[in-house]
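Enquirer: My questions concern the predicted model and sequence given below.
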Amino acid sequence: MLFALMAAALLASPGLIGDRLEIPEGLVSAFSIVGRILMVVAVGWTATTIIDALIKRRMARLDLEAEDNLAARKMATRLDVIRRIVLVIGAFITLAAALTAIPGVRQIGVSLFASAGIAGIALGLAARPMLSNLIAGLQIAFTQPIRLDDAVVVENEWGWIEEIGLFYVVIRIWDWRRLVVPLSYFIEKPFQNWTRKSASIIGTVTWDLDYRAPVKAMRAKLEDICKGTPLWDKDVVNLQVVEAAGSSITVRALASARTSPRAWDLRCLIREEMICWLQEEFPEALPHIRAEASIRRRQEEEPMAPGVAERGFTPDDSLNKTDAGKSP
């Protein structure tokens, strides 16, 4: 509004005061040019502001705090990316239109509109990383490999999509760090999205135990642990022996939860409760290190070496003395 008022004043001033004062032709022309520029800026700023306000108003109505917020996150991601792109395009068009109001650089404004010429090609090559990220933003807005608040694993870091900008994505790591990744990364490289179709996820817990571990009793205990906590979504619960090699077996438990953070807490709860239960009820199930030692007794007495009889040693005593202090 301020720009529009200033533009109107500059455009009208030569006519209002031209009868009373002689204004140089150059000054009248400058007033006219500045007035047209301000008018273009006012129109462009008003249009982009209205569109930005409408998109933000629509985003404010989305319930992102709901437990099943998949549809809301889809719409919020699309609207947020579109809003940022509209702002950039609006600024570009406003700049080009403002340049056309200046006689000396009018051709530059026309070239910006036409996107032609060697200068435009050179600019495009120089801005290739920026343009690739901008195009990746459009792809993400409509194909949505990621969405706001998605749980992802990127560069071996687990976290949530906190912000999707025009050129980068901010990931909030579980320990409150922030990982900033270019938008093109999610188009060109593989990554894990734990909430692509649904927020529900299966958590895994493993133990290395002794062969005497009570697998059937552990399976029943796992069900009791899951039934006693609201972290479990009452969908998947299972326990299996997935490996038996060497001196121990590997037991794996599966349990599902509604969200990734709840699945993490459920995994920790199952791990702790099961270890405490085994310590109290089946301590023999915990890992043990087995060692087997055997002494082969001589069937026939061998002749003693010279000097052994004088020292009062027997063959068995010599063996005991040699092995003294060694654990079997």
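Expert: Noted; the coordinates are in hand. Numbers count the residues shown, from 1 in each chain.

Enquirer: hey, let's count contacts and neighbours off CA atoms from now on
Expert: OK.

Enquirer: can you map out the strands along the stretch 151-300 of the chain?
Expert: 151-154, 157-164, 168-173, 178-182, 192-193, 201-209, 237-245, 248-257 (DSSP state E, counting those that start in this stretch).

Enquirer: Report the buried residues of the fourth one.
Expert: Residues Arg178, Leu179, Val181, Pro182 are the ones in strand 178-182 that count as buried (16 or more other C-alpha atoms under 10 Å).

Enquirer: put this beside the first:
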Amino acid sequence: MPSTVKAVLIVVAATGAAILAVTVLHWLLARLGRRSKLAADLARTAHKPFLATMILFALQQALRVVTNEFPGRDGVLHALVILFIAAFAWLVAAFLLALEDAALAHWRTDVPDNLRRRRFKTQIVMLRRITVATIVVLTLGVVLMTFPGIRALGASVLASAGIVSVIAALAAQSTLGNVFAGLQLAFSDAVRVDDVVVVEGEWGRIEEMTLTYVAVQIWDDRRLLMPTSYFTTKPFQNWTRSSSAVLGTAEVDVDWSTEIEPLRAELRATCEGSELWDGRVCVLQVTEAVGGMVRLRALVSASDAPSLWDLRCLVRERLVTFIWAHQRTALPRYRADMANVTRPVAESLRPAPRPDSDDARVFSGGDDADERAAAFGGPDEQMHVSARR
């Protein structure tokens, strides 16, 4: 009994010391968190995994040192080792995720000219998923290696790894292709989170990127989910790859009698009077003059795609309103020749006389025409032509 009581007291003391150490460190991090957001995030996210890791480590070491052999001792120690490995992996994942969150908070994307910030956010989000997957795989591998039987089978497993890898690669070809495509997108800058794209005829914003799919938020709040391999194998439009500022057009068809300069002045006044315009481009040009109408194209610029859409609608509305109010004769017209409308209806419906000239016929009216008709008409037609001759 005395040795048992002593062992229990040592285990309890070790556990208490671990809890006390974790509590003190948590208090210090919380104090530092008043001045550092990273310390505050670590105090919040890493407290539980750190506490579990320290308690399991203290229990394991105490049992190894102070206890003698008892039934199930090896099983208990093995279970503590596995739990300690899992808790330590949890702690590492929490620490890395806190660092990534701090980086994302520092490089926010809700600011003007956020190209580099969006690139950095995309890479961090992809690395977060890779980090979690890597930690899980490594943890499972380390846990399995704690079993002596699995270590003994290592040689045979390595010998058959080539065949297994080939089978797995064939079975997961599509999935692996999307995974590698996701890594390529993360570091090639072809597309980033918050980029404005046109995919499959839909205009939207890259909302989320994973290793296997990309979520595109359509302008009407629908979500278009595309495999990551789509963006590496098919063409798409990226409106914000080099800059968030974009150009757009608003087209209006008018009559040939339209005065262009007043409309150009109205376009300039509209752009300068709107906060949607970024001050770069405001041009009105005649792009077509065919089919009885003149096509005017207003080319304007904005700092981002949503502002450009509203600015295009505003320009189109102001130009239409100006034309209706000041140049109503400039509305599109359809012209027709009305010179012969007084001809009698009966005369216009009278059938034209049948031409008697052979020059008006191809398959009748002469020897050459009859032979041509027989060639296209078949054997029966050839007999009729011979009979006529």
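Expert: Received, thanks. Please read all numbers here as calculations on a predicted model, not as lab measurements.

Enquirer: And the TM-score between these chains?
Expert: Here the TM-score for the pair of chains, by TM-score structural alignment, normalised by the length of structure 1, is 0.82; 298 aligned residues with a C-alpha RMSD of 2.7 Å.

Enquirer: Tell me who's in contact with the residue mapped onto Arg196 of structure 1 from structure 2.
Expert: Matched by TM-score structural alignment, Arg196 of structure 1 corresponds to Arg241 in structure 2. For Arg241 of structure 2, the contacting residues are Leu115, Asp189, Ala190, Val191, Asp195, by C-alpha atoms under 8 Å, 6 or more residues apart in numbering.

Enquirer: Now do the counterpart of the third one in structure 1: how many residues are near it, please.
Expert: Under the alignment defined by TM-score structural alignment, Ala190 of structure 2 corresponds to Pro145 in structure 1. Neighbour count of Pro145 of structure 1, defined by other C-alpha atoms under 10 Å: 15.

Enquirer: helix/strand/coil for Pro145 of structure 1?
Expert: What DSSP: H, G, I helix; E, B strand; the rest coil gives for Pro145 of structure 1 is coil.

Enquirer: residue in structure 2 matching Ser132 of structure 1?
Expert: Using TM-score structural alignment, Ser132 of structure 1 pairs with Gly177 in structure 2.

Enquirer: my guess is that match meets Phe231, correct?
Expert: No: contact status for Gly177 of structure 2 versus Phe231: not in contact, 11.9 Å apart, counting by C-alpha atoms under 8 Å.

Enquirer: Neighbour count for these two, which is higher?
Expert: Taking other C-alpha under 10 Å, Gly177 of structure 2 and Phe231 do not tie; Phe231 has more neighbours (20 against 16).

Enquirer: what's the nearest residue to the equivalent of the more buried one over in structure 1 if we skip its chain neighbours?
Expert: Alignment note: Phe231 of structure 2 maps to Phe186 in structure 1; criterion TM-score structural alignment. Nearest-residue entry for Phe186 of structure 1: Pro145, 7.4 Å, with adjacent residues in sequence omitted and distances by C-alpha to C-alpha, 6 or more residues apart in numbering.

Enquirer: before we move on, the earlier item: still touching in structure 1? Go through the contacts of Arg241 of structure 2.
Expert: Of those, the ones still in contact in structure 1 (both residues aligned by TM-score structural alignment, their matches' C-alpha atoms under 8 Å) are Ala190, Val191, Asp195.

Enquirer: so where is stretch 212-221 of structure 1 in structure 2?
Expert: With TM-score structural alignment as the criterion, stretch 212-221 of structure 1 aligns to 257-266.

Enquirer: Just give me how far the matching stretch sits from the chain centre.
Expert: 41 Å (C-alpha atoms, centre = their mean, to the nearest Å).

Enquirer: Same check on stretch 229-237 of structure 2?
Expert: Worked out by C-alpha atoms, centre = their mean, stretch 229-237 of structure 2 lies 10 Å from the chain centre.

Enquirer: thinking again about what came up before, out of the contacts of Arg241 of structure 2, who's the most crowded?
Expert: Val191 (26 neighbours).

Enquirer: Just to check, that residue is in contact with Asn238?
Expert: Yes: the pair Val191 of structure 2 and Asn238 qualifies as a contact (C-alpha under 8 Å) at a distance of 7.2 Å.

Enquirer: now the helices: where do they sit in the stretch 101-250 of structure 2?
Expert: Listed in chain order, the helices of the stretch 101-250 of structure 2 (DSSP state H, counting those that start in this stretch) span 115-145, 148-152, 154-159, 161-171, 173-188, 230-233.
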